[in-house]
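Undergrad: coordinates only, sequence not included:
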């Protein structure tokens, strides 16, 4: 059920900011961005900081890899908004739509490195079941993924598992394909701040 707060639960200055963004971008502000402006002291500021660190902080995973992780977690959670947003962002980050589509269609045959494949499998299992075991971690580590990369991937998973559930709970509106592409361009330029 979509709550009215996403439409009008903001201070006048924030509403003006949303209008300016719409005028300059040609697209309405996505609901994910609106959500962080609603009660920023309770959720927004902490969520932006954590998500930005997970997605754009120092990591041996590329930005494209982390955006792909977000898309895969979102796909497992069946969150249409986040699948669209992070598929578009991964495609732009990699500059390779076919690669992203291949991963989301059939992970086993997708043209990606074994370490990323093993990590995406582990994140899928964690998202679907809520747990992973020693065998799951051994498979990731034996594929050449470092413990630090595992931590970084788990941070991406945590950020988007929460965001997926919020997107569905608040019934985020789906942008047009052009809206998703514009949002992806913004995320690649500015991150999640």
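TA: Looks like it arrived, so ask away. In this text, all values refer to a predicted model and were calculated from it rather than measured experimentally.
Undergrad: use CA for all of it now, contacts and neighbours both
TA: Will do.
Undergrad: Okay, helices next: where are they in the protein?
TA: Remark: helices assigned in the chain by DSSP state H are 5-8, 12-25, 31-37, 45-56, 63-76, 80-94, 97-105, 114-129, 134-142, 147-169, 177-190.
Undergrad: could you dump those to JSON lines with mean neighbour count?
TA: Formatted as JSON lines, the helices of the chain follow (neighbours: other Cα atoms under 10 Å):
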{"stretch": "helix 5-8", "mean neighbour count": "14"}
{"stretch": "helix 12-25", "mean neighbour count": "13"}
{"stretch": "helix 31-37", "mean neighbour count": "19"}
{"stretch": "helix 45-56", "mean neighbour count": "18"}
{"stretch": "helix 63-76", "mean neighbour count": "25"}
{"stretch": "helix 80-94", "mean neighbour count": "24"}
{"stretch": "helix 97-105", "mean neighbour count": "17"}
{"stretch": "helix 114-129", "mean neighbour count": "20"}
{"stretch": "helix 134-142", "mean neighbour count": "15"}
{"stretch": "helix 147-169", "mean neighbour count": "19"}
{"stretch": "helix 177-190", "mean neighbour count": "17"}
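Undergrad: Use this one as the comparison:
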């Protein structure tokens, strides 16, 4: 993919100033995911931020850490390097357990997590890879102990990160350094996606 120049230059003066302030105070460039949201916010950015914030930080029986792990897992299935880095770092920080996150991403079936989360991640992986799930897939998630509301919440996370991952790849988002992803994770856990 060729990176569109608009991610570097297509902003209003106030937005450019904001980006400079963020870089000055954080010591890191603004991630391309944020740049994309600020480019034509009336068309994409405002709606994407609101939807993603509700999916990731709205009321849910899933913890913030669980939802960040879902985002990392979905991103891994999609093969989106930027999103894998961003949400793996955020899940590690949210759980305060890097080995747990690594175990889930390495082998879901043997990872030390509860069955409702495992079954939900399995279903999200199938939906992401195949674009479809069956009634039997949903019954298995419910039989593992997830509630219908948890399934709905997980599907919202899946929608948000299937879209974001595809945009990240289409726009050739720059993959940050580990320090850059850690700074982004700290921001996401403090401020969310709004």
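TA: Received the coordinates, thanks. Note that the coordinates shown come from a computational prediction; the quantities given were computed from them, not determined experimentally.
Undergrad: center of structure 2 - which residue?
TA: Closest to where the C-alpha atoms of structure 2 average out (Cα atoms, centre = their mean) is residue 71, at 3.9 Å.
Undergrad: How about residues contacting stretch 46-54 of structure 2?
TA: Residues from elsewhere that reach stretch 46-54 of structure 2, judged by Cα atoms under 8 Å, 6 or more residues apart in numbering: 37, 41, 157, 160, 192-194.
Undergrad: Just the closest of those to residue 88 of structure 2, please.
TA: residue 157 (14.5 Å; Cα to Cα).
Undergrad: nearest residue to the closest one other than its sequence neighbours?
TA: With sequence-adjacent residues excluded and distances taken as Cα to Cα, 6 or more residues apart in numbering, residue 157 of structure 2 is closest to residue 55, at 5.4 Å.
Undergrad: pretty sure that neighbour is touching residue 151, no?
TA: No. Using Cα atoms under 8 Å, residue 55 of structure 2 makes no contact with residue 151, being 11.8 Å away.
Undergrad: Farthest pair within the contacts of stretch 46-54 of structure 2?
TA: 41 and 157 (20.6 Å).
Undergrad: residues contacting the equivalent of residue 16 of structure 1 over in structure 2?
TA: Taking TM-score structural alignment for the superposition, residue 16 of structure 1 sits opposite residue 17 in structure 2. Going by Cα under 8 Å, 6+ apart, residue 17 of structure 2 touches no other residue.
Undergrad: any idea how far residue 17 of structure 2 is from residue 113 of structure 2?
TA: Between residue 17 of structure 2 and residue 113 of structure 2 the distance is 43 Å, computed by Cα to Cα, to the nearest Å.
Undergrad: so how far is residue 189 of structure 1 from residue 98 of structure 1?
TA: 22 Å.
Undergrad: I should have written residue 8 of structure 1 there, sorry.
TA: Residue 8 of structure 1 is 27 Å from residue 189 of structure 1, by Cα to Cα.
Undergrad: next one: stretch 179-190 of structure 2 to chain centre, how far?
TA: 12 Å (Cα atoms, centre = their mean, to the nearest Å).
Undergrad: Could you pull up the average distance between that stretch and structure 1 after superposition?
TA: After superposition onto structure 1, stretch 179-190 of structure 2 sits on average 0.2 Å from its aligned residues (mean Cα distance after the TM-score superposition for structure 1).
Undergrad: Look up the counterpart of that stretch in structure 1, residue range please.
TA: The aligned range for stretch 179-190 of structure 2 is 178-189, by TM-score structural alignment.
Undergrad: what does that stretch contact?
TA: 25, 27, 30, 84-86, 88-89, 92-93.
Undergrad: Let me know the closest of the residues you listed to residue 131 of structure 1.
TA: residue 86 (23.3 Å).
Undergrad: got the contact list for that closest one?
TA: Here residue 86 of structure 1 is in contact with 67-68, 70-71, 184 (Cα under 8 Å, 6+ apart).
Undergrad: same thing but at 10 Å, please
TA: Shown in contact with residue 86 of structure 1 (Cα atoms under 10 Å, 6 or more residues apart in numbering): 64, 66-75, 92, 100, 180-181, 183-184, 187.
Undergrad: and if you look at residue 13 of structure 2?
TA: By Cα under 10 Å, 6+ apart, the residues touching residue 13 of structure 2 are residue 19.
Undergrad: Mutual contacts of residue 55 and residue 151 of structure 2, please.
TA: Any residue near both residue 55 of structure 2 and residue 151 by Cα under 10 Å, 6+ apart counts here, and that gives residue 157.
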